[in-house]
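1. sequence first, predicted coordinates after that:
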Amino acid sequence: MTHSILRIDASARAQGSVTRDLTGRIAALWPAAHVRHRDLAADPLPHLTEDWVSANFTPEANRTATQAKALALSDSLIDELRAADKLVIGLPVYNFGVPSALKAWIDHVARAGVTFRYTETGPEGLLTGKRAILAMASGGTQAGAEIDYASTYMRHILGFVGITDVTVVAADQLALDADASLARALDQIGELQAA
């Protein structure tokens, strides 16, 4: 089976980024895969506007050409997401949360009626059957700790749109012992390869 990977990088650092290194290593585990690389720092997405919100809440059949144009980028990002069977997402922790560049991507792809829907029993994600691997790096925040609003949020939002198979490769608390943290992350990548 040929895999289709959507690799997303969000680190503001073009050079010396731990998450960029990790996402590259993880994507390379499937050398025959088709990899679509989206660099949210080098090519940032616009934040949502009133025109976008208005278009999004207008039924598709009733949208004007201007409204369709307002959603065109979002539609394209969702198409990329749908086409991938694996997501490899760089997750640098900025001030205990996700970078604003990654949050903008989330805002474009988490759309009611498109990637999730509300039912009588609650919300239902529509992007099922995918695997996500988060390459997390932090200075002092421990992955999964009470103050980790990055990986816990990403697990939640991915699950909300139907992606429940989520693995975190954590190079966390780099400020405390960078060498040991990176070694643990590389071990985790090795375990991914074995799985």
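-> Yes, it's here. Keep in mind the model is a prediction, meaning the values are calculated, not measured. Numbering: from 1, shown residues only.
2. can we go C-alpha only for contacts and neighbour counts from here?
-> OK.
3. against residue 142, how distant is the residue nearest to residue 46 when sequence neighbours are not counted?
-> By the measure of C-alpha to C-alpha, 6 or more residues apart in numbering, the closest residue to residue 46 outside its immediate chain neighbours is residue 104, 6.9 Å from it. Noted for residue 104: a distance of 24 Å to residue 142, by C-alpha to C-alpha, to the nearest Å.
4. what about versus this one:
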Amino acid sequence: MNILQVNSSARQNGHSTKLAHELAQALVAAQPGAQLKVRDLTTQPHPALDEATLGALFTPVDQRTPEQAARVALDDALIAEVQAADVVVLGVPMYNFGVSSQLKNWIDAIARAKVTFQYTANGPEGLLKNKKVIAVLTRGGLYRDQPHDTQVPYLRNVLGFLGMTDVQFVYAEGIAMGPEAEAAALASAREQIAELTA
């Protein structure tokens, strides 16, 4: 089993990173021989999608400048990691009701037409199939199953579009609501992790 852990917090030791690490380690312990690859977008931020990047992606491979080839290679590396993974563990903090810019940049990098999805006569088809995704969601307030939870619908939609339809969520909510609430949120998340990895 190949496990890919993606940390997307703006803080190196954020709660989402710590819990994602605990989850990934529990998966490794439960599967002898499992291999873990950690992609830390905090210490190794991925560049945002911009006009130069789009220009590079839409330039035929044999016509790219060395700079364009180098930029595309950065995205290629992320795509290869996801393609090789059986399980993807995402550390997902909530920032202003959404995902972090670090995670959005990663998603923009791995979403590539004719590589991770394609358009067919029957509509779009995701090409990153047969993978399990577990997203560890950390939130300052309480958003689970509420209309203002934009993260879960967004992640289900974009990951499903890429073919990753087996998506589960671990919730740590109320972290900013005082020390007791924070402790309870982390304990609850750890219970959910234990259930998922039993």
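-> Arrived safely, thanks for sending. This structure is a prediction, so every number in the text was calculated from the model and none was measured.
5. mind checking the TM-score on these two?
-> The TM-score (TM-score structural alignment, normalised by the length of structure 1) is 0.90; 190 aligned residues with a C-alpha RMSD of 1.6 Å.
6. still on that earlier bit, do you know how far the residue nearest to residue 46 of structure 1 is from residue 60 of structure 1?
-> Taken as C-alpha to C-alpha, the span from residue 104 of structure 1 to residue 60 of structure 1 is 22 Å.
7. okay, these two: which has more neighbours?
-> Regarding residue 104 of structure 1 and residue 60, a neighbour count based on other C-alpha atoms under 10 Å identifies residue 104 as having more, with 16 against 11.
8. list the contacts of the more buried one.
-> Taking C-alpha atoms under 8 Å, 6 or more residues apart in numbering, we find residue 104 of structure 1 in contact with 45, 46, 47, 48.
9. please, which helix or strand holds the residue nearest the centre of structure 1?
-> Among the residues of structure 1, residue 89 comes closest to the average C-alpha position under C-alpha atoms, centre = their mean, at 4.6 Å. Taking DSSP states H and E as the criterion, the element that holds residue 89 of structure 1 is strand 86-92.
10. work out the gap between that strand and the centre of the chain.
-> When C-alpha coordinates are averaged (C-alpha atoms, centre = their mean, to the nearest Å), strand 86-92 of structure 1 and its chain have centres 5 Å apart.
11. before we move on, what about stretch 8-20 of structure 2?
-> With C-alpha atoms, centre = their mean as the basis, stretch 8-20 of structure 2 stands 12 Å off its chain's centre.
12. all the strands of structure 2, residue numbers only.
-> Secondary structure of structure 2, counting by DSSP state E: strands at 2-7, 35-40, 87-93, 117-120, 123-126, 132-138, 166-172.
13. out of these, nearest to residue 70 of structure 2?
-> In this view, these are compared for proximity to residue 70 of structure 2 by C-alpha to C-alpha, and strand 35-40 is the closest at 18.7 Å.
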